[in-house]
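> predicted model and sequence below, questions to follow.
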Amino acid sequence: MGGGRSRAALVKRAHESIAKGSKSFTVASWLFDKQTRDRSHLLYAWCRRCDDIADGQDHGGTLKLDASSAEDRVRAIRILTHRALDGQPTADIAFDALGQVASECGLTREMADDVIDGFALDAEGWRPRTEGDLMRYCYHVAGAVGVMMAKVMGVPGDATETLDRACDLGLAFQLNNIARDISEDDAAGRCYIPEEWLAEYDIPPGELMKPAYRKQLVKIAQRLVRMAERHEAAARVGAAHLKFRQRWAVLAAANIYGAIGHEVVSQAELAWDHRVHTSAFDKLGHVAAAFKEAMAGSWEPQEMPEWTRGRLMVMARMAQPVADIPLTPLRDEDVRRKED
């Protein structure tokens, strides 16, 4: 595993990747113990690299990928991922990092494929028609990552309740991100707002960011953030099953990403004139609040989310292509009646 590279080299590059790619997750991850932190960074490096290849970027900048199509790039991601999980070198340090952390934590091909299926949806130019479609997408690109991260933290595969809550945290993160990035996604030709919602708020297709519809857009953002809050509340309960430093880090991340959604709502019609973010000072406040909650415990939510991991996994499996029917001839012994 690790493509023949030393673990120290993989971890070093993973640290560099997360420091460049996500200030919010960097802050939360440094609350982990060293082993969990290193493993979480190895996993992040793969997620970041997959995202960059899928979008033709390098941590947000231009990435030269010749004339490859989006479908070809996703196919390459899947091939490299499977190769890494099989313990083979990939010539790409981020995929070798996945092979390393997968061997240590029991990450499976099915877990990785669930994440890659989200990139495949983007490559197809897919857009959600219903709320269920939106949540299935959120499961692929974030909920499934939450499950992998729980495994990195040592959660056993049969701890279904804890894995469900880890998925909830990923869903909350993604819903907040979608609310924040509506303008950026629109500029890139993408829209993650369900078509049924747009019809409900009388927003014509392709006109989401026009000034005339800003008030309706604020209501949509509020709806996304309310959904995120329900999943976040459920995730906080699951954190109780983690070790203290892991629990502290998870709650800090929940606070930081939750604050992004709240800031979008508070800025209302001005929320998409610039990219909403939390300051370093605010992040420290969220870390301190998470410490107190990690010590005292989290409140049970009054209402659990409608969209559960089990339900979303069923939707994801049902959306996959129908498996080919085996063409191997069946043996006919004892089927035909023997002649006397």
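Sure thing, it's come through.

> please make it C-alpha for all contacts and neighbour counts, starting now.
OK.

> other residues contacting stretch 245-263?
Applying CA atoms under 8 Å, 6 or more residues apart in numbering, the contact partners of stretch 245-263 are 24-25, 28-33, 36, 153, 169, 172-173, 176-177, 179-180, 225, 228-229, 232, 236, 239-241, 271, 276-278, 283, 286-287, 289-291, 293-294.

> ranges for the strands of the stretch 51-200 of the chain?
For the stretch 51-200 of the chain, the strands defined by DSSP state E, counting those that start in this stretch cover 57-58, 61-62.

> want to compare, so here's the second one:
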Amino acid sequence: MSGPAELDAAGVHDPALRAAYAACRELNAVHGRTYFLATRLLPPERRPAIHALYGFARHADEIVDDLGDGRPVADRAAELEALSGQLETALGGGPATHPVLAAVADTALRYGIDRRHFADFLASMRMDTHVTGYPTYDDLARYVHGSAAVIGLQVLPVLGTVVPRAEAEPPAAALGVAFQLTNFLRDVGEDLDRGRVYLPADELAAFGVDRELLVWCRRTRRPDPRVRRALAHLVARTHGVYRRAQPGIAMLEPVSRACVASAFTLYRGILDEVRDAGYHVLHRRVSVPNRRRAAVALSGLVRVLGARTRRGNGR
């Protein structure tokens, strides 16, 4: 089902709001291939909300990550503060100054998403304007709570649960964290180019790794056994976060499980690609092969059809 048909199913009829949701959908389609593919497995009426949440997160992230525009850090910080104020106004029913704000405010109202999740997210985005490394995993966890755990909490009302929401929140937050940690391991080279390291410095040091060695491996494209061992350790830790998140899939409404299960499988598969590359990933960005993505999507589609059939039969 196409974007306009999804908006019809979701009951979004105002032309300006439809355009806002369409802009978010385009951001998801262009920048979030795995998320977009997984979202296609949701019932059509729920997809625009996921696009809106992704679109807002992407919009904020681009403020702090688009380093090619030459803006000073102070300007980025000021832009984030302005975005925070504009979001607060939109969430309160006021005018939205950007399409993603209109869409995400509408989604938050429709699904009763706690405003604190947006505040926590923007707090982590502010960290990206001045924090370039994390001494310990606990330090990193404070950043990841706002940048990732709250994303899981934001989407949970859209997905729906078959248990009290409070019971489903810990695994939902853990899944957001697992996805983010996977991104850090996949994108460590690109993050270095931005002057950031999203890996705990003390745990790297335990394997004889520091920022200078990572930069050297990135520049020379030469592997180093110390880096390999450190990344293997961090991959193993991330697999543990996936294990904590996995029980949450069964807590979701049946029509939402295939979406999350597919994203779970594809993102966890990135860790396998990192391993299969011998952890020599600082000079390139690994990804799940298209044939694997297609197989997961097909499997998800089968589960979706089964869930919708059962729902239609009242089971």
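Here it is on my side, so go on. This structure is a prediction, so every number in the text was calculated from the model and none was measured.

> highest mean neighbour count out of the strands of the stretch 51-200 of the first structure?
Greatest average neighbour count among the strands of the stretch 51-200 of the first structure goes to strand 57-58 (a mean of 16), per mean count of other CA atoms under 10 Å.

> now do the same contact list for residue 303 of the second structure.
The contact partners of residue 303 of the second structure, by CA under 8 Å, 6+ apart, come to residue 258.

> quick one: contacts for the residue nearest to residue 154 of the first structure when sequence neighbours are not counted?
Counting by CA to CA, 6 or more residues apart in numbering, the nearest residue to residue 154 of the first structure once its immediate chain neighbours are dropped is residue 105, at 7.0 Å. Residues in contact with residue 105 of the first structure (CA under 8 Å, 6+ apart) are 151-152, 154.

> what are the buried residues along the helix or strand containing residue 314 of the first structure?
If you go by DSSP states H and E, residue 314 of the first structure is part of helix 309-318. By neighbour count on 16 or more other CA atoms under 10 Å, the buried set for helix 309-318 of the first structure is 309, 312-313, 316.

> how many neighbouring residues does whatever residue of the second structure lines up with residue 96 of the first structure have?
In the second structure, the residue paired with residue 96 of the first structure according to TM-score structural alignment is residue 102. Residues near residue 102 of the second structure, counting by other CA atoms under 10 Å, number 25.

> distance to residue 184 of the first structure added to the strands of the stretch 51-200 of the first structure, as a markdown table?
A markdown table is the format used below for the strands of the stretch 51-200 of the first structure (distance: least, CA to CA, whole Å):
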| stretch | distance to residue 184 of the first structure |
| --- | --- |
| strand 57-58 | 15 |
| strand 61-62 | 14 |
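
> out of those strands, the one nearest residue 85 of the first structure is which?
Each of those has some distance to residue 85 of the first structure by CA to CA; the shortest is strand 57-58, at 23.1 Å.

> now do the SS call for residue 209 of the first structure.
Three-state call for residue 209 of the first structure (DSSP: H, G, I helix; E, B strand; the rest coil): coil.

> for it, which residues are in contact?
Going by CA under 8 Å, 6+ apart, the list of residues near residue 209 of the first structure reads 183, 186, 217.

> to which residue of the second structure is it aligned?
Match for residue 209 of the first structure (TM-score structural alignment): residue 215.

> kindly report the same for residue 45 of the first structure.
Counting by TM-score structural alignment, residue 45 of the first structure lines up with residue 55 in the second structure.

> rewinding a little: tell me the buried residues within the contacts of residue 209 of the first structure.
The neighbour count (16+ other CA under 10 Å) marks 183, 217 as buried among these.

> format the contacts of residue 209 of the first structure as TSV; extra columns: distance to residue 256 of the first structure.
Compiled in TSV, these are given as follows (distance: CA to CA, whole Å):
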residue	distance to residue 256 of the first structure
183	21
186	24
217	23
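
> neighbours of residue 212 of the second structure, how many?
Residue 212 of the second structure: 9 surrounding residues under other CA under 10 Å.

> that one sits in which helix or strand?
In this structure, residue 212 of the second structure sits in helix 211-220 according to DSSP H and E.

> give me the buried positions along that helix.
Buried residues in helix 211-220 of the second structure, counted by 16+ other CA under 10 Å: 211, 214-215, 217-218.

> from residue 278 of the first structure, how far out is residue 61 of the first structure?
Look at residue 61 of the first structure and residue 278 of the first structure: by CA to CA, to the nearest Å, they are 22 Å apart.

> mind telling me what residue 274 of the second structure corresponds to in the first structure?
Match for residue 274 of the second structure (TM-score structural alignment): residue 264.

> you'd agree that match is in a helix?
Yes - under the criterion used here (three-state DSSP), residue 264 of the first structure sits inside a helix.

> what's the burial count for the closest residue to it other than its chain neighbours?
Spatial nearest neighbour of residue 264 of the first structure, chain neighbours left out: residue 271 (5.2 Å); criterion: CA to CA, 6+ apart. Applying other CA under 10 Å, we find 21 residues neighbouring residue 271 of the first structure.

> contact partners for residue 271 of the first structure?
Listed by CA under 8 Å, 6+ apart, the contact partners of residue 271 of the first structure are 180, 263-265.

> run these past the second structure and keep the common ones.
Contacts conserved in the second structure for those, using both residues aligned by TM-score structural alignment, their matches' CA atoms under 8 Å: 180, 264.

> and of the contacts of residue 271 of the first structure, the nearest to residue 55 of the first structure?
Nearest to residue 55 of the first structure among those, with distances taken as CA to CA, is residue 180, at 18.6 Å.

> and the closest one? What does it align with in the second structure?
Taking TM-score structural alignment, residue 180 of the first structure has residue 186 as its aligned residue in the second structure.

> its match and residue 271 of the second structure, how far apart?
Residue 186 of the second structure sits 8 Å away from residue 271 of the second structure, going by CA to CA.

> which residues of the stretch 1-150 of the second structure fall in helices?
With DSSP state H, counting those that start in this stretch, the ranges of helices along the stretch 1-150 of the second structure come out as 3-10, 15-31, 33-39, 47-65, 73-91, 99-111, 115-127, 137-144, 150-159.

> what does the stretch 201-315 of the second structure give?
Going by DSSP H, counting those that start in this stretch, the stretch 201-315 of the second structure shows helices at 201-205, 211-220, 225-245, 254-276, 290-312.
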